[in-house]
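Engineer: Fold the following.
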Amino acid sequence: MTDRTRAFRRKPARRIAAVGVVAAGALLLAACGNDDDMSGMDHGSSAAASATAEPGNSASAADFNDADVSFAQMMIPHHQQALEMAKLADGRASDSEIKELAAQIEKAQDPEIKTMEGWLKSWGKPTQAESMDHSGHSGDSGDSGMDGMMSDEDMKELEAAKGTEFDKMFAQMMIDHHDGAISMAEDEQKNGSNADVKKMADAIVEGQSAEVKQLQGILDRL
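Structural biologist: This next block holds a predicted model:
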């Protein structure tokens, strides 16, 4: 196994003036006749206001901003690569805890991918940022802005490994991968506006931080 030295990345009122009954009536008529003007008071995207909610996806009909869109577009391929890594454990991993954790990652992240795809569809946004290729990479350097993504070479090395070698490589690579997801989720916590997207970001930070500790513990005993 090629030695890797990877550092963890922690990024860590409305006023209503009433002047007599006549004035109040005039204000009411004006409001009724100018619905379009009132729509301009929406805090989020106009697309969000008209979007039809997907079943179980309250975020699809709610306000959102560019940070919410970017989070979903980047986290989808990030999760997809984690699923690829987890599926490689079948027939290669020898440590029971690695096997259990791989199954846990598949169970948690596959539904999240479907949820994020539903949000983007309802917002009228592509499920992949225009600057990314199908692998989630962009530009000549392969830097998609997604921390923790493995290179094609990394994935080939993991696929070729077996037994304890696979276990160690999987644990270290997944730590790095999780750290990247945590970093992106922390950005969403700070900059996002959609309550449901931010809730998912909270869950990612909490759940994957716990898995990082578990993976480090596995590495320490292997």
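
Engineer: from here on, contacts and neighbour counts on C-alpha atoms
Structural biologist: Will do.

Engineer: residues in contact with the nearest residue to A67 once chain neighbours are set aside?
Structural biologist: Counting by C-alpha to C-alpha, 6 or more residues apart in numbering, G192 is the residue found nearest to A67 once chain neighbours are left out, at 5.0 Å. Residues near G192 by C-alpha atoms under 8 Å, 6 or more residues apart in numbering: F64, N65, D66, A67, D68, K198.

Engineer: please redo it, this time with the cut-off set to 10 Å
Structural biologist: For G192, the contacting residues are F64, N65, D66, A67, D68, V69, S70, F71, A185, E186, K198, A201, by C-alpha atoms under 10 Å, 6 or more residues apart in numbering.

Engineer: As a markdown table, these with neighbour count, secondary structure and distance to G148 would be great.
Structural biologist: A markdown table is the format used below for those (neighbours: other C-alpha atoms under 10 Å; DSSP: H, G, I helix; E, B strand; the rest coil; distance: C-alpha to C-alpha, whole Å):
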| residue | neighbour count | secondary structure | distance to G148 |
| --- | --- | --- | --- |
| F64 | 25 | coil | 26 |
| N65 | 15 | coil | 24 |
| D66 | 12 | helix | 22 |
| A67 | 18 | helix | 19 |
| D68 | 25 | helix | 20 |
| V69 | 24 | helix | 20 |
| S70 | 18 | helix | 16 |
| F71 | 22 | helix | 15 |
| A185 | 27 | helix | 13 |
| E186 | 20 | helix | 14 |
| K198 | 22 | helix | 20 |
| A201 | 26 | helix | 16 |
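
Engineer: In CSV: the residues you listed, plus distance to K168.
Structural biologist: Below are the contacts of G192 laid out as CSV (distance: C-alpha to C-alpha, whole Å):
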residue, distance to K168
F64, 40
N65, 39
D66, 38
A67, 34
D68, 34
V69, 34
S70, 32
F71, 29
A185, 26
E186, 27
K198, 32
A201, 27
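
Engineer: among those, which two are most distant?
Structural biologist: F64 and E186 (16.7 Å; C-alpha to C-alpha).

Engineer: just to revisit the earlier point, now do the residue nearest to A67 against V22, distance only.
Structural biologist: According to C-alpha to C-alpha, to the nearest Å, G192 and V22 sit 43 Å apart.

Engineer: same deal with D147?
Structural biologist: For D147, the distance to V22 - C-alpha to C-alpha - is 61 Å.

Engineer: So if I had to pick from the two, which one is more boxed in?
Structural biologist: D147 (19 against 10; other C-alpha atoms under 10 Å).

Engineer: run this one through as well so I can compare:
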Amino acid sequence: MGVTPCGNTRTRTARRTKSHWLAAAELGLISSTFSTIVSQLFAARIGRDASVDWMTVAAIPARDWAISAEPSWSAILAGIAFHQWADFSWAMVFFGLLGRWTAELRPLTILMLALPWAVFSSATEWFVLVPLLPFWQPLFTLQQPYWIGLLVHGASAFMYPLFAWLRWPPGEAPESDARFGKVRLSGSLAIVIALAGITLLSSLGRELPWIGRDKVSDQTYIRHMTAHHAQGIELARLGIKRAQDPDLRSLAMLMVASQTGENRIFDNWWQSWFDTAMPGCSAEERSDMPGYLTSVQMQQVSAASPDQFDALFVEMMTLHHKGAVKMADQQWRSDGDPRLRIMAHAIRHEQQGEIALMQGAAGIAAVTAAFRNMFADNVN
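Structural biologist: Next comes the predicted model:
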């Protein structure tokens, strides 16, 4: 008789909880929205142009339709929607499909599992689902280093402990779960408000202060990469206008969008950190930059016949990208401001990836190249 009441209590308790699928769906909406907001607000803090990143995400299902030299609102919204669908799906897998094992976990246990899950889910997308099956889209993996996806998935997984509260109908959650959930929501709101405040200050020219060790070196890198990007944009615009291969035209559009966004960030950082206009590069500095094309080389591309243009464009853009990779690799290994170094790592990865895309990399070859590009300069 002593066992029956306990069993009945467990039954009544189980009946009071929602379907774990419904709770998983609610959690998925919350976690995906939180990661979207955090990604949007945090991107520029580490040298990312969020609009270009959303456009790249949109290109996973939408292919070349999403790519333009200036990210369109339709592509940005499509990228956000696709990202939220993916984040929502991972929450449904964790708490719905795997609910037999995860639905009853305590908040702290979920918290301990959240980061490994973020590593697993982001790696599965970056290594398999996007570049191989089902999407077969090498652009995302070659253009964005893995850690960007990890940060996004980490932001989403940060909200997973809320499930222990959401699985109960309103007002029926145990006090400890309800308290934990409310604290989690309050903390998440505080993060969003803090990031929004930093973003607002940045828009007013008050970025977080420069914290590097060698100001002259960082200033030189920003000036040189800005000038290098400016020529890259000029060359890429020729590709948009004259390339015969539609895939090459789309890639040239992505180059313009990426490097234009990066130059905006360089300019914002310079104005905020050094409180002065950015000096231009001298002719001597330009000639000394690795991969900076001469006026004769630029004229050769501009004057190339239609049947010769694509091959010459790829040759010159590859040379130009190799120079940018070398410059970014040196900055990544420097004592500069951590944000500049993180951005340099992304540029090194991105431009090596674009070289691979110009050479037609896809499938396993694209994944292998992208993985290697995260760790080294593989083109110089």
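
Engineer: For P279 of the second structure, what is the enclosing helix or strand?
Structural biologist: Under the criterion DSSP states H and E, no helix or strand holds P279 of the second structure.

Engineer: what lines up against A210 of the first structure once you look at the second structure?
Structural biologist: Taking TM-score structural alignment, A210 of the first structure has G353 as its aligned residue in the second structure.

Engineer: Correct me if wrong: that match contacts L139.
Structural biologist: Yes: the pair G353 of the second structure / L139 is scored as a contact, 8.0 Å apart, by C-alpha atoms under 10 Å.

Engineer: my read: M200 of the first structure touches A185, true?
Structural biologist: Yes: if you go by C-alpha under 10 Å, M200 of the first structure and A185 touch, sitting 8.2 Å apart.

Engineer: so what's in contact with these two at the same time?
Structural biologist: Contact criterion C-alpha under 10 Å, 6+ apart; residues shared by M200 of the first structure and A185: E206.

Engineer: can you count the residues close to I80 of the second structure?
Structural biologist: Other residues close to I80 of the second structure by other C-alpha under 10 Å number 23.

Engineer: residues in contact with it?
Structural biologist: Counting by C-alpha under 10 Å, 6+ apart, I80 of the second structure has contacts 32-33, 36-37, 40, 51, 53-55, 57-58, 74, 86.

Engineer: Output those as TSV; include the columns distance to A190 of the second structure, neighbour count and secondary structure.
Structural biologist: Listed next are those as TSV, based on distance: C-alpha to C-alpha, whole Å; neighbours: other C-alpha atoms under 10 Å; DSSP: H, G, I helix; E, B strand; the rest coil:
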residue	distance to A190 of the second structure	neighbour count	secondary structure
S32	17	28	helix
T33	15	20	helix
T36	16	21	helix
I37	13	15	helix
Q40	16	20	helix
S51	24	23	helix
D53	25	24	helix
W54	24	25	helix
M55	28	28	helix
V57	27	25	helix
A58	29	26	helix
S74	30	12	helix
A86	25	17	helix
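
Engineer: can you tell me which two in these are farthest apart?
Structural biologist: Across the contacts of I80 of the second structure (C-alpha to C-alpha), the longest gap, 19.2 Å, separates S32 and S74.

Engineer: On the three-state scheme, D90 of the first structure is what?
Structural biologist: For D90 of the first structure, the secondary-structure state derived from DSSP: H, G, I helix; E, B strand; the rest coil is coil.

Engineer: wait, isn't it in contact with A102?
Structural biologist: Yes: between D90 of the first structure and A102 there is a contact under C-alpha under 10 Å: 8.7 Å.

Engineer: So for these two, which residue has more residues nearby?
Structural biologist: Shown here are D90 of the first structure and A102; by other C-alpha under 10 Å, A102 has more neighbours (24 against 12).

Engineer: What residue in the second structure is paired with that one?
Structural biologist: Residue correspondence to the second structure (TM-score structural alignment): A102 of the first structure is matched to A252.

Engineer: Surely its match is in contact with L238?
Structural biologist: Yes: taking contacts as C-alpha under 10 Å, A252 of the second structure lies within contact range of L238: 8.4 Å.

Engineer: Touching both of those two, which residues are there?
Structural biologist: G232, F313.

Engineer: Closest to the centroid, which residue in the first structure?
Structural biologist: By C-alpha atoms, centre = their mean, the mean C-alpha position of the first structure lies nearest to M75, the distance being 3.6 Å.

Engineer: Which secondary structure element is home to the aligned residue in the second structure for that one?
Structural biologist: In the second structure, M75 of the first structure lines up with M225, judged by TM-score structural alignment. Counting by DSSP H and E, the element that carries M225 of the second structure is helix 215-242.

Engineer: now for whichever helix or strand comes after that helix, which elements pack on it?
Structural biologist: For helix 215-242 of the second structure, the following helix or strand on the C-terminal side (DSSP H and E) is helix 246-274. With contacts defined as 3 or more C-alpha pairs under 10 Å, 6 or more residues apart in numbering; DSSP states H and E, helix 246-274 of the second structure has these neighbours: helix 50-62, helix 138-143, helix 175-203, helix 215-242, helix 306-332, helix 338-358.

Engineer: rerun at 6 Å
Structural biologist: For helix 246-274 of the second structure, the packing partners by 3 or more C-alpha pairs under 6 Å, 6 or more residues apart in numbering; DSSP states H and E come out as helix 215-242.

Engineer: What's Q299 of the second structure aligned with over in the first structure?
Structural biologist: Aligned partner of Q299 of the second structure by TM-score structural alignment: K156.

Engineer: likewise A324 of the second structure?
Structural biologist: Counting by TM-score structural alignment, A324 of the second structure lines up with A181 in the first structure.

Engineer: ok, now I30 of the second structure?
Structural biologist: In the first structure, no residue is paired with I30 of the second structure according to TM-score structural alignment.

Engineer: In terms of helix, strand or coil, where does I30 of the second structure fall?
Structural biologist: Under three-state DSSP, I30 of the second structure falls in the helix class.

Engineer: for it, what are its contacts?
Structural biologist: I30 of the second structure makes no contacts at all, as judged by C-alpha atoms under 6 Å, 6 or more residues apart in numbering.
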